[in-house]
Every structure is written in C-alpha cells, then in structure tokens.
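Asks: everything below, folded, please.
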Amino acid sequence: MSAEPAGPPGPDPLGGELRKVARVVLLDAQDRILLLHGHEPDDTADDWWFTPGGGVEGDETREEAALRELAEETGITDVELGPVLWQRKCSFPFAGRRWDQDEWYYLARTTGTRTVLAAAGLTELERRSVAGARWWTCRELTEAHETVYPTRLAELLRTLLDEGPPARPKVLDTEIV
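Replies: Okay, here's the model as predicted:
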C-alpha cells in the first residue's frame, strides 16, 4: 500500500481534533460511481448521497480503513485501492452531534457491478441511517437535484474521468454545514 501523502498545510479551520476518515471513489467498468443514500436516523426526508467510507480505527492506516469500510458498507472486496484523489475538511451535524472530519478520497475500481449490495458490516447507527446505494453516471450526477457530498462531486468526477488521477491529492474547500 502507498504511504499517506502530507495533509493540507496551515491551521485547522475547524479548530480542535479532527476525525480521520478514508472514503472510496469506487468506479465500475462503465465509469459509474457508487454512492450510498443516507439520511438522519429519525428523519428520512433529510437525506443525501455520499461515497462509502468512514473513520480510521485503532492503528490501521487510512488505506486499510478505506478497504474495511467499503467491505462493511457494501460487501465489495474485489478492488485495488488507487491513489488519494482529494482531501477535504468538513464539519456537519448528524445524529444529534457535530462531526469534524479530515477526509481522504481514494480511487478504486471494480469489474463487478452489484445492484444488491451486502452491507452486513453496518454499525447500529448506519443501519438506522443508510437507505441503500446506487451506481451513478457522471451525467446523472451532474443533473441530480439531490444533495451529494462532497458538494462538487459531479465536477470532480468529470475532471477525474477526463484527465485521470491528479499527480498530488487536490485539497478541496472546507465544507461546514
């Protein structure tokens, strides 16, 4: 596995300790991206789409966390993790608390395209807040009216598909919701 690239320079704009998160930009053979559909645990109308991933646990690397989270949330294990594409700091309310995160987005590809995912490793909170998953084309993502995180994902995906992975991870704007 590759070494972790250096994080963005400068002070933490969110203040305090950031949760280390690894996310996966999973593409299939048709260049569709897999997104999970999430919502507030007690309000299914407050919903959004997001990439698989989650927090680093114990002494695991971000790469290990990315693969573990992908397997837990989707059942997909037949991937090879690629480079870090993007890094972003974000802060958002969810399930009654504020989450301050330092997220790294890894590229991964799969040859299979499951329509029914085996999300057997979800935590209790995830079982209450993840409603499903779907594969999106770049065009569908561009035309979507749903909330998607990171907010510029359609543009980022288009650049990735047109130009390939960046030579160094792109640092995205901090998102505070």
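
Asks: every contact and neighbour count from this point should use C-alpha atoms.
Replies: Will do.

Asks: now stretch 95-110: how far from the chain's centre is it?
Replies: Stretch 95-110 has its C-alpha centroid displaced from the chain centroid by 5 Å (Cα atoms, centre = their mean, to the nearest Å).

Asks: give me the contact list for it.
Replies: Contact with stretch 95-110 is made by 14, 17-29, 40-41, 62-63, 66, 78-93, as judged by Cα atoms under 8 Å, 6 or more residues apart in numbering.

Asks: filter those down to the buried ones.
Replies: 18-28, 40-41, 62-63, 66, 79, 81-91 (16 or more other Cα atoms under 10 Å).

Asks: select from these every entry located in helices.
Replies: Arg62, Glu63, Ala66 (DSSP state H).

Asks: make CSV out of those and add distance to Thr111.
Replies: Listed next are these as CSV, based on distance: Cα to Cα, whole Å:
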residue, distance to Thr111
Arg62, 23
Glu63, 20
Ala66, 18
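
Asks: the helices in this protein, which residues?
Replies: 62-74, 124-129, 138-143, 153-163.

Asks: comparing those helices, which comes out most buried?
Replies: helix 62-74 (a mean of 23; mean count of other Cα atoms under 10 Å).

Asks: here is the second sequence; please produce its structure so I can put it next to the first one:
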Amino acid sequence: MTDQERRAADGGAADVRQASRVILLDPDDRILLLHGFEPERPTETWWFTPGGGLEGTETHEEAARRELAEETGITDAELGPVLWKRRCSFPFDGRRWEQDEWYFLGRTDRTATDTGGQTDLERRSVSGLRWWTVEELSASHETVYPTRLAGLLRTLLDEGPPSAPLALETERA
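Replies: Sure, this is the predicted structure:
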C-alpha cells in the first residue's frame, strides 16, 4: 500500500492525483464514453471519459495518449488543446480519490475500440464503451462525469475550443 492509499484508508487527506482525460470525438462529433461501475456494487453505474492518472514523469499529454490507448485501443487520435480543468473527489474501489483533471480535445476517424489494454481494475469496473451524440447525452438520465458534460460538449461543438482551459466547478461524490 502506498503512503497516499494508507492516508486515504485511515481517513486522512490523500495526495492529489494528477489525471488527464480525453474528450474524444469521431467524424460525426460523437463522444466516446466508458460505462463504469463500483466493483463491489455493479448496479452503481456511470459514464465517463477515457483517461487516468499520470505515471512517473509523464506529461499530461503523454498520460492522455497512454490512457486512451489502454482503455480504447485508439492510438491515432489527434490531440488538441486542454479544454477544461477540474478538481474532483470521489469514493471508488474502497478508497477516496482526490484528483486534478485536465480534459484534452481528441479527434479520431477510428470508431472501433479494443479494450485489451485495460488494467485489472478497469477490467473489474468497466462494462463497455459507447459513442454518444450530444442529443443522446442531453436526453440521458444516466449519471455522466463531469456532470455538465452534455452542455459543455454542446458549447464546444457550437463555439469551438476555448482560448484558455475553462475551470469547471469542483465535484464531490
């Protein structure tokens, strides 16, 4: 167990994990989301963007590319600017995660996915992937993170990327 995991398990403050996420769009402006669940409670589900924590000396962009490849098998995405940044805190797999997330814009022509590179934890907590239109996302009553993703995506598609990353509100679950 790492020091961060030990502090979190003891109820103390955990170090803030640096993470990169990808808003991956296909040629039809559909966004790719993963369907996740709590490993011990598989009926608690949500949708989320590909991404995860930085490893070693990785940059945010390197982590975004690695995570995208591991989780989706997509290696040829064109990464654009950082769209949004947010702080979040959530319980998952028996611990509390404190995370600073950078959301990169990604574009791909490839819609086929391959989950063979997922980690053990991802295999235990991800049930699939799906390409969503902004209309489908807006009409959905399912839990999606970040919680305002449908509106953020609509603005992105209507106005293009912001000139500087937008700071999203902190989310705590």
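
Asks: ok, now which ones touch the most centrally placed residue in the second structure?
Replies: Of all residues in the second structure, the one closest to the mean position by Cα atoms, centre = their mean is Thr49, 3.3 Å from it. Under the criterion of Cα under 8 Å, 6+ apart, the contact list for Thr49 of the second structure reads Arg21, Val22, Ile23, Leu24, Leu32, Leu33, Leu34, Tyr145.

Asks: counterpart of it over in the first structure?
Replies: Alignment note (TM-score structural alignment): Thr49 of the second structure maps to Thr51 of the first structure.

Asks: from Gly16 of the first structure, how far out is its match?
Replies: Counting by Cα to Cα, to the nearest Å, the separation of Thr51 of the first structure from Gly16 of the first structure is 25 Å.

Asks: what does Glu69 of the first structure give?
Replies: 25 Å.

Asks: now do Arg62 of the first structure
Replies: 20 Å.

Asks: ok, the counterpart of Pro81 of the second structure in the first structure to Ala108 of the first structure distance?
Replies: Correspondence of Pro81 of the second structure to the first structure, assessed by TM-score structural alignment: Pro83. Using Cα to Cα, we find Pro83 of the first structure at a distance of 8 Å from Ala108 of the first structure.

Asks: same check on Gly82 of the first structure?
Replies: 5 Å.

Asks: and for Thr123 of the first structure?
Replies: Counting by Cα to Cα, the gap from Thr123 of the first structure to Ala108 of the first structure is 23 Å.

Asks: compare these two (neighbour count), which wins?
Replies: Neighbour count, other Cα atoms under 10 Å: between Thr123 of the first structure and Ala108, Ala108 has more, with 20 against 12.

Asks: mean shift of the longest strand that the first structure contains relative to the second structure?
Replies: Determined from DSSP state E, the single longest strand within the first structure is strand 80-94. With mean Cα distance after the TM-score superposition for the first structure, strand 80-94 of the first structure departs from the second structure by a mean of 0.3 Å once superposed.

Asks: packing partners of that strand?
Replies: strand 97-109, strand 170-171, strand 175-176 (3 or more Cα pairs under 8 Å, 6 or more residues apart in numbering; DSSP states H and E).

Asks: that's all I had, so thanks and see you.
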